[in-house]
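*Asks:* after the sequence you'll find the predicted model.
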Amino acid sequence: MRVYIDQDLCTGCGACVDLCPEVFDWDDEGLSRVTVDEVPEDLEDCVREAVDSCSGGAIREI
């Protein structure tokens, strides 16, 4: 599983960082970023919850 954050849609709410800090972190502009190339299998449920919780709809599975 791979995920992408559309920086134009990210609101910086931090839900993804709170839900799955092993995959998401803050960038220098205060927006979220993905920190892994491939999401480890044991974190896929956590990432799907972050996708569903993203208020801006910025996180997409690719």
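*Replies:* All right, it came through fine.

*Asks:* from here on, just use CA atoms for contacts and neighbour counts.
*Replies:* Fine.

*Asks:* please, where are all the strands along this structure?
*Replies:* Here the chain has its strands, by DSSP state E, at 3-5, 24-26, 32-34, 59-61.

*Asks:* show me what the last one is packed up against.
*Replies:* To tie it back to what came earlier, the one meant is strand 59-61. Contacts defined by 3 or more C-alpha pairs under 8 Å, 6 or more residues apart in numbering; DSSP states H and E place strand 59-61 against strand 3-5, helix 44-53.

*Asks:* check it against this one:
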Amino acid sequence: MPTYTIVDKDTCIACGACGAAAPAIFDYDDEGLAYVHLDNNTGTAKIPKELADDFADAIENCPTESIKKLDKPAR
């Protein structure tokens, strides 16, 4: 089953944990807030299977639970 993700920028505290765990998935905007660079944080790009472990680590390490795991595209 494909997995999608989005970062809730309203709760992100710019700690850098997600980018450290999964740099191929997450990046930071000019304010330091995380976003999914695979799809510009729209929740429409599938997380590649080879990045599944990194993605799981990012979710686990996010102190504010801002990373949302989705079973279908957000749009």
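*Replies:* Cool, got the structure. Bear in mind that the values here come from a model prediction, so they are computed numbers and not experimental data.

*Asks:* what's the closest of the helices and strands packed on strand 59-61 of structure 1 to D18 of structure 1?
*Replies:* Proximity to D18 of structure 1, assessed across these by C-alpha to C-alpha, is greatest for helix 44-53 (8.7 Å).

*Asks:* so where is the closest one in structure 2?
*Replies:* Using TM-score structural alignment, the residues of structure 2 aligned to helix 44-53 of structure 1 are 52-61.

*Asks:* and the matching stretch against structure 1, how far off on average?
*Replies:* Stretch 52-61 of structure 2 differs from its equivalent in structure 1 by a mean of 0.7 Å after superposition (mean C-alpha distance after the TM-score superposition for structure 1).

*Asks:* done for today, thanks.
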